[in-house]
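The following comprises the amino acid sequence and a computationally predicted model.
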Amino acid sequence: MNKMKIIVPAFIIMVLLQWYFPLKAVWQSEHILATGNEYKFRTMPVDPKDPFRGKYVTLNYEATTVPIDEADAWQTISEAYGIIQLDTEGYARFVALQKTQPASSIDYMKVKIDNIKAGEDPKAIVALPFKRFYVEESKAKAVEDLYRKHQRDPNSVTYALVAVKGGEGQLKDLQVNGTSILEHVQVE
C-alpha cells in the first residue's frame, strides 16, 4: 500500500514532465514568431533531399561574413552573438560579433563561427541557426524547381523571413520577390 502512494504520484510527475518540455519548446518558438522583429536574410541556392526528415530547401545566406577586430582573439571561440542591422536595401546583415550577450535594446542572434579569416581586414564566417525550409511533401518538387528558377533569375530576389527575439531566430517563410514561395507554387 505504501509503494502505491509513491508510485502513482511519481508516474503522474513523469507524465507531466514528458509533456512539459516539448510544449515549452513549441511555445518558445511560437512566441518568437509572434512577437520577434522580422528580418530578411538574402539566400543563395542549394537544395538537397533528406529521406529521413522529408523534403526541404536548404538555405545559404549572403550575410555570413562579419568584420572582427583581431583574428587571433577569435580563433578559439565557436559561438558568438551577431549584431543585426539593415543594409540600404532593407536586408539583414551582421555588423559585429560579441563574445558576450548584448544589451536587450539591440537585435542580435546567437551564431556559430565556422571560420576566421586573418589578414588586413579580419573576418569571421558564421552559420545561421536556420538552414532548412521544410515543405509539405506534395509541394516539395514544385517549391524546389521554383526556388532554383528564381535563384538563377537576376531580376528575382529570394530571402528568408526570420523572426528574432532575445538572441534566438525562427524561420517564418521563404520569400520570392516579396511573396511567400508557397503562394507562388499555388499560382503557377
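Yep, that arrived. Numbers count the residues shown, from 1 in each chain.

C-alpha only now, for contacts and for neighbours.
Will do.

biggest helix in the protein, by residue count?
helix 2-35 (DSSP state H).

Going by contacts, tell me the helices and strands next to that helix.
strand 158-165, strand 168-176 (3 or more CA pairs under 8 Å, 6 or more residues apart in numbering; DSSP states H and E).

Pick the most deeply packed of those strands.
strand 158-165 (a mean of 23; mean count of other CA atoms under 10 Å).

elements contacting that strand?
Strand 158-165 sits against helix 2-35, strand 37-44, strand 108-117, helix 140-152, strand 168-176, with contacts defined as 3+ CA pairs under 8 Å, 6+ apart.

try 7 Å
Packing contacts for strand 158-165, counted by 3 or more CA pairs under 7 Å, 6 or more residues apart in numbering; DSSP states H and E, involve helix 2-35, strand 37-44, strand 168-176.

Ok, which of the ones you listed comes nearest Met109?
strand 168-176 (5.5 Å; CA to CA).

now the residue most central in space within the chain, what's its secondary structure?
Centroid-nearest residue in the chain: Phe130, 2.6 Å away (criterion: CA atoms, centre = their mean). Here Phe130 is coil, with the state taken from DSSP: H, G, I helix; E, B strand; the rest coil.

One more: Pro102?
Quick answer, by three-state DSSP: Pro102 is coil.

Distance check, it against Asp69.
17 Å (CA to CA, to the nearest Å).

More neighbours: which of these two?
Counted by other CA atoms under 10 Å, Pro102 and Asp69 do not tie: Pro102 has more neighbours, with 17 against 14.

which non-adjacent residue is nearest the residue nearest to the centre of the chain?
Leu171 (6.3 Å; CA to CA, 6 or more residues apart in numbering).

Pasting the second one now:
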Amino acid sequence: MNRRSKVLVAAIVVALAQIGFLSSAIYSRAALLRNGEEVTLRTVPVDPHDLLRGDYVALSYDISRIPVDRVRTSRPRDNDVVGAVYVRLKRGENHAPAQIVGVGLGAPLDEPLGANEIDLNGTSFDRWQTGLETLNIRYGLERFYVPEGEGRAIERRLGERSFTIRVAVGKEGDAQIKALYDGDVALYSEPLY
C-alpha cells in the first residue's frame, strides 16, 4: 500500500469515527426524549445570549435550592464538596410541578420508588458545613435555547405568569428538557433530532 492510500484510509477511519460519535450523541438524546418518564418543574427564567448558539433562557428551578433537612442519606464531612445528588420527586397530577420526596448525597435513596416517583440526578458544588441550610443543585437543565430575539419576551412575561419545563428523565436519572410552558401553553418543544 503506498503512502497516498494509507492517508486516504486514515482519513476515512477518522471521518467514520466522528460520524459515529455524533450519531451516538444524537441517538441517546432522542431516545431519552422519546422514552424517558416525564416530570414537570417550576422555573424562573432569565435571558442571556450565547454568541455561538443564540438566545437561551437560563433556568433555575424551585428544586435548585433544597433544604438540608430533606437529605435522607449520610452526609459528607465538614468542608467536603457535596458532589453527586439524587433528588427523589413525586410527579404532580395533570402536569402540576413535581415535589421533593427526599435527597440522597453520593448515592440514591435506598427505598424503592413509590407511585409517581422519579429520581433525578444533580450535582452540588457546595462545601458541606455544620449549620448549612440549603444545597444549590445543578441538573444539566439550566439552559433552554429559543429562537433569536424571543428570550427577552419570555423574561418580561415571567413576572406575570408561571413558567414550567417538562423534562424527560431516564432510568438512571439523567434528564433532557422536552418543552417550555407558559401556564398551559407550550412555547417551545424540543424536536427528537
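Received it, and whenever you're ready, just let me know what you need. It should be emphasised that the depicted structure is a prediction, and the values quoted were computed from it without experimental measurement.

re the thing from before, residues touching the residue nearest to Phe130 of structure 1, list them.
By CA atoms under 7 Å, 6 or more residues apart in numbering, the contact set of Leu171 of structure 1 is Phe130, Ala160, Leu161, Val162, Ala163.

quick one: the residue opposite it in structure 2 once aligned from Thr134 of structure 2, how far?
Taking TM-score structural alignment, the alignment pairs Leu171 of structure 1 with Ile177 from structure 2. For Ile177 of structure 2, the distance to Thr134 of structure 2 equals 25 Å [CA to CA].

Over to Val87 of structure 2?
Distance from Val87 of structure 2 to Thr134 of structure 2, by CA to CA: 14 Å.

How about Val81 of structure 2?
14 Å.

next one: Ile19 of structure 2
With distances taken as CA to CA, Ile19 of structure 2 is found 43 Å from Thr134 of structure 2.

Over to Ala175 of structure 2?
Distance from Ala175 of structure 2 to Thr134 of structure 2, by CA to CA: 22 Å.

same deal with Tyr27 of structure 2?
In terms of CA to CA, Tyr27 of structure 2 sits 36 Å off from Thr134 of structure 2.

And Glu117 of structure 2, by the same measure?
Counting by CA to CA - Glu117 of structure 2 and Thr134 of structure 2 are separated by 22 Å.

Between those two, point out the one with more neighbours.
Glu117 (18 against 15).

who touches the more buried one in this structure?
Neighbours of Glu117 of structure 2 in contact, by CA under 7 Å, 6+ apart: Arg88, Leu89, Lys90, Arg91.

Please indicate which of the residues you listed are buried?
With burial judged by 16 or more other CA atoms under 10 Å, the buried subset of the contacts of Glu117 of structure 2 is Arg88, Leu89, Lys90, Arg91.

Could I get the contacting residues of the last one?
Listed by CA under 7 Å, 6+ apart, the contact set of Arg91 of structure 2 reads Val39, Pro97, Ala98, Gln99, Asn116, Glu117.

Show only the entries of those residues found in strands.
Val39, Gln99, Glu117 (DSSP state E).

Among the residues you listed, pick out the one closest to Val146 of structure 2, please.
Minimum distance to Val146 of structure 2 across these is 20.5 Å, recorded for Val39 (CA to CA).

What sits closest to the counterpart of the closest one in structure 1 if chain neighbours are left out?
Alignment note: Val39 of structure 2 maps to Tyr39 in structure 1; criterion TM-score structural alignment. Among residues not flanking Tyr39 of structure 1 along the chain, Val162 sits closest, at 5.2 Å (CA to CA, 6+ apart).

aligned partner of the one you found in structure 2?
Per TM-score structural alignment, Val162 of structure 1 is aligned with Val167.

Surely that match touches Thr40?
Yes: between Val167 of structure 2 and Thr40 there is a contact under CA atoms under 7 Å: 6.2 Å.

hmm, back to that, switch the contacts of Leu171 of structure 1 over to a markdown table; also include distance to Val111 of structure 1.
Below are the contacts of Leu171 of structure 1 laid out as a markdown table (distance: CA to CA, whole Å):
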| residue | distance to Val111 of structure 1 |
| --- | --- |
| Phe130 | 10 |
| Ala160 | 16 |
| Leu161 | 17 |
| Val162 | 14 |
| Ala163 | 15 |
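
how many other residues sit next to Ser28 of structure 2?
Applying other CA under 10 Å, we find 11 other residues in the vicinity of Ser28 of structure 2.

and what of Gln151 of structure 1?
18.

Now do the same contact list for it.
Met44, Pro45, Thr158.

out of the contacts of Glu117 of structure 2, who's nearest Ala58 of structure 2?
Leu89 (21.8 Å).

can you tell me which residue in structure 1 aligns to that closest one?
So Leu89 of structure 2 corresponds to Gln85, using TM-score structural alignment.

now swap in Val146 of structure 2 and tell me
By TM-score structural alignment, Val146 of structure 2 lines up with Val135.

Just give the closest residue to its match, not the sequence neighbours.
Nearest one to Val135 of structure 1, counting by CA to CA, 6+ apart, is Tyr56 at 5.4 Å.

Fine by me, we can end here.
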